[in-house]
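Trainee: Turn this into a structure:
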Amino acid sequence: MTDHRPPTGPVPPGHDRHRIGLPTSDSPVASVVVLAWRLGEPLVACLEALAAQRDAPPFEVVLVLNGASGEARAAAARVDGAVVVDLPENAGFGGGCAAGATAARGRALVLLNDDAVVAPTWLAALHARARADDRPVAVGSLLLGADGRVQEAGCRILPDAGTVPRGRGLTEDEARAADLLRSRPVDYCSAAALWVDRETFDRVGGFDELFAPAYYEDVDLQLRLRATGRPVVVEPAAVAAHLSGASTDSVPLYREFLGHRNGTLFARRWADTLAAVPAERTDGDDPLEVLPPDLGAAPATDGDDAHPAVAADYVRWLAAEVARLRSEAVGAAVQLGELDEIRTELSRLQAEHHETAQASHAMLQHIEHLEAQGPLEALRSRWHAQHDR
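Mentor: The predicted model follows:
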């Protein structure tokens, strides 16, 4: 049985010093667009996996240096055969992909994160699925985490605009038993490893700058692609190991801000579609029905949020978060003061209980002593006690 999984294991000595020769073509069927921002060695692993593709259609690699760090540039300098697009500033995910698409010559765009390592037959599997009779407008990959468990086998959208990766956390055997490891239509697939029909991508306008610099732009794009009448499908034979969020792990607050901001914009634009989504959705549900969006229904949030001025929105969001946390801290301080009063009262009641328990114990002992003497002896003892004074 052919192993379709990406290679794993230790990096051999000297591995980081050799050059990476990528395939080239005068007439590429596909253009694999890789954004390079902050990562070094993960980018090397990504490009080496592309160099090792088997049975793939003619393809080129468009490497976008998206305001890249020195580490990413050093990794890119070891590459031969790539079409390099050098952007001095980070244009965001959608902007970087748009720059790569401008330089691409393929009939399909294949978007690939720099923290993804694809299996040797990955591109061949995407190509075969894209040529199937249902003519999908986009084909997503089976994404696996570093632990080998499923990270995503397509995604579904919830009524509140939340998104859920199908099969997340399952082993491949568990995902297969749940019928998730077959090609099928889905709401959308992550753009971490996504084949897109180039002509339709251009026709719908590509990624919308509304969602710059990142998050929800791939969800929005694929709903607009699906509105043309063709499906988005997942192809589990196209496997990619993905270090999800590796580029932005060091800025979790920024990720949270972008997710909240862009999720709100997405929910406004696709309100009619989301309103028709069942309250409870499972991995087995059919893809949601896409209603053509009102592209003017998701105005920018307060202030100028065109990239890169999203920083102004971020500052406002941080200020609001600080105010919220301060308010919660004041509330917590009040609760602590009330707890201190309760503790004081509890200590007093415990001391009172202790004294009462001691008195009760002494009284019980006295009663037992009197009962042991009998009624006559008790009276006699009392008479002596009174007359012996």
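Trainee: Could you use CA atoms for every contact and neighbour count after this?
Mentor: OK.
Trainee: Which strand runs longest in this structure?
Mentor: strand 232-242 (DSSP state E).
Trainee: roughly how far is the helix or strand just after that strand from the heart of the chain?
Mentor: Once the chain leaves strand 232-242, the next helix or strand it forms, by DSSP states H and E, is helix 252-269. From the chain centre to the centre of helix 252-269 is a distance of 12 Å (Cα atoms, centre = their mean, to the nearest Å).
Trainee: in the helix or strand containing Ala49, what counts as buried?
Mentor: Assigned by DSSP H and E, Ala49 belongs to helix 41-51. Across helix 41-51, burial judged by 16 or more other Cα atoms under 10 Å covers 42-51.
Trainee: what's in contact with the next helix or strand after it?
Mentor: For helix 41-51, the following helix or strand on the C-terminal side (DSSP H and E) is strand 59-66. Contacts with strand 59-66, where a contact means Cα atoms under 8 Å, 6 or more residues apart in numbering, come from 22-25, 27-37, 72-73, 81-92, 96-97, 99-100, 103-104, 106.
Trainee: just how off-centre is strand 59-66 within its chain?
Mentor: Using Cα atoms, centre = their mean, the offset of strand 59-66 from its chain centre is 24 Å.
Trainee: Give the buried residues for it.
Mentor: Quick answer for strand 59-66 (16+ other Cα under 10 Å): 59-66.
Trainee: go on, stretch 185-205?
Mentor: 185-198, 200-201.
Trainee: Break down this protein into its helices, ranges please.
Mentor: Taking DSSP state H, the helices of the chain run over residues 41-51, 70-76, 92-103, 122-130, 172-177, 198-203, 217-226, 252-269, 271-275, 310-387.
Trainee: one more, for comparison:
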Amino acid sequence: MRASIIIPTCDRLDLLRGCVDSIRKHTAVPYEIIVVDNGSRDGTVSWCRDEKLAVVSLAANEGFPAACNKGLRLASGDTLVLLNNDTVVSARWLDNLSAALHSSPEIGMVGPVANYASGRQQVRYPYSDLEEFQQVAAKVNVSDPGKWERVDRLVGFCLAFRRELMERIGELDERFSPGHFEDDDYCLRARRHGFGLLMCRDCLIHHEGSASFKQYGTAAMQQLVERNRRLFMEKWQVDPHDFL
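Mentor: Below you'll find the model as predicted:
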């Protein structure tokens, strides 16, 4: 089994460096990293090439769903992972997610818990910096099926799913670009095709939170969220907040 880790990014090379470094330090299963760069102007593409990373360079910011889709089209793995550039992974993160994902043929998608997430995936662990986070995560990340919970939605900061799921339900819906509710949409589509979703409390990662979207400002951000919520309701005749 091999995993393809797709990381969309837009500027903030400092965060991408930390994310990639953590993957290299803490990933034991075979994997590839595919970075999809949304028009960065901070040397991201050059750094990726220097680091021998597969990189897709886009001339402008096409948004999170489009970037993910471009990465997924290049992915060769059996397990597909969408990972935000503002995350830091930890010991056994992908081993534990993979164990949950492949625990049953009907499980199609899994996700970790983190310090910053909407809904039930947000947890509180005491740590003041990334070094202390790794110490905490090393204790949390002990594979335990008793800590897997069936859920209706998983947040897109870190999603691991079977290739078979993508082949069945397709790619992310780009109508939600530049982002928000494309993950809710993907989860709903997965469930409607008979796939189960698991939240894994035996996998803790760090999430900086909305690093790419903070550039929009609070008012514009709220408008984007409300617009995409309306798009979701128009598509499904259901409020995505019902799944929180």
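Trainee: For the buried residues of strand 59-66 of structure 1, work out which two are farthest apart.
Mentor: Spatial extent of the buried residues of strand 59-66 of structure 1 (Cα to Cα) is set by the pair Phe59 and Asn66 at 21.3 Å.
Trainee: Could you find the closest non-adjacent residue to the residue mapped onto Leu112 of structure 1 from structure 2?
Mentor: Using TM-score structural alignment, the partner of Leu112 of structure 1 in structure 2 is Leu83. Nearest residue to Leu83 of structure 2, sequence neighbours excluded (Cα to Cα, 6 or more residues apart in numbering): Cys158, at 4.5 Å.
Trainee: Pull the contacting residues for the alignment partner in structure 1 of the one you found.
Mentor: The alignment partner of Cys158 of structure 2 in structure 1, by TM-score structural alignment, is Ala193. By Cα under 8 Å, 6+ apart, the contact set of Ala193 of structure 1 is 110-113, 116, 140-141, 240.
Trainee: Tell me the spacing between Ala193 of structure 1 and Asp114 of structure 1.
Mentor: According to Cα to Cα, to the nearest Å, Ala193 of structure 1 stands 10 Å off from Asp114 of structure 1.
Trainee: For burial, what's the neighbour tally of Tyr116 of structure 2?
Mentor: For Tyr116 of structure 2, the tally of surrounding residues (other Cα atoms under 10 Å) stands at 18.
Trainee: center of structure 2 - which residue?
Mentor: Cys158 (2.4 Å; Cα atoms, centre = their mean).
Trainee: just to revisit the earlier point, in structure 2, point out the residues matching the longest strand of structure 1.
Mentor: By TM-score structural alignment, strand 232-242 of structure 1 lines up with residues 197-207 in structure 2.
Trainee: quick one: that stretch to chain centroid distance?
Mentor: 11 Å.
Trainee: mean shift between that stretch and structure 1?
Mentor: Here the mean offset of stretch 197-207 of structure 2 against structure 1 after fitting is 1.2 Å, by mean Cα distance after the TM-score superposition for structure 1.
Trainee: gap between the two ends of stretch 80-88 of structure 1?
Mentor: Counting by Cα to Cα, you get 21 Å between the two ends of stretch 80-88 of structure 1.
Trainee: repeat for stretch 80-87 of structure 2
Mentor: 16 Å.
Trainee: Contacts for it next, please.
Mentor: Residues contacting stretch 80-87 of structure 2 (Cα under 8 Å, 6+ apart): 3-9, 15-16, 18-19, 68, 72, 156-163, 205-211.
Trainee: coming back round to it: tell me which of the contacts of Ala193 of structure 1 you also see in structure 2.
Mentor: Retained in structure 2: 110-113, 140-141, out of those (criterion both residues aligned by TM-score structural alignment, their matches' Cα atoms under 8 Å).
Trainee: Asp239 of structure 2: neighbour count?
Mentor: 12.
Trainee: Contacts only, for it.
Mentor: For Asp239 of structure 2, the contact set (Cα under 8 Å, 6+ apart) comprises 229, 232-233.
Trainee: Separate out the buried members of those.
Mentor: Listed as buried from those are 229, 232; burial here means 16+ other Cα under 10 Å.
Trainee: okay if I get the contacts of Asp239 of structure 2 as a markdown table plus distance to Pro105 of structure 2?
Mentor: Conversion of the contacts of Asp239 of structure 2 to a markdown table gives the following (distance: Cα to Cα, whole Å):
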| residue | distance to Pro105 of structure 2 |
| --- | --- |
| Arg229 | 31 |
| Phe232 | 28 |
| Met233 | 30 |
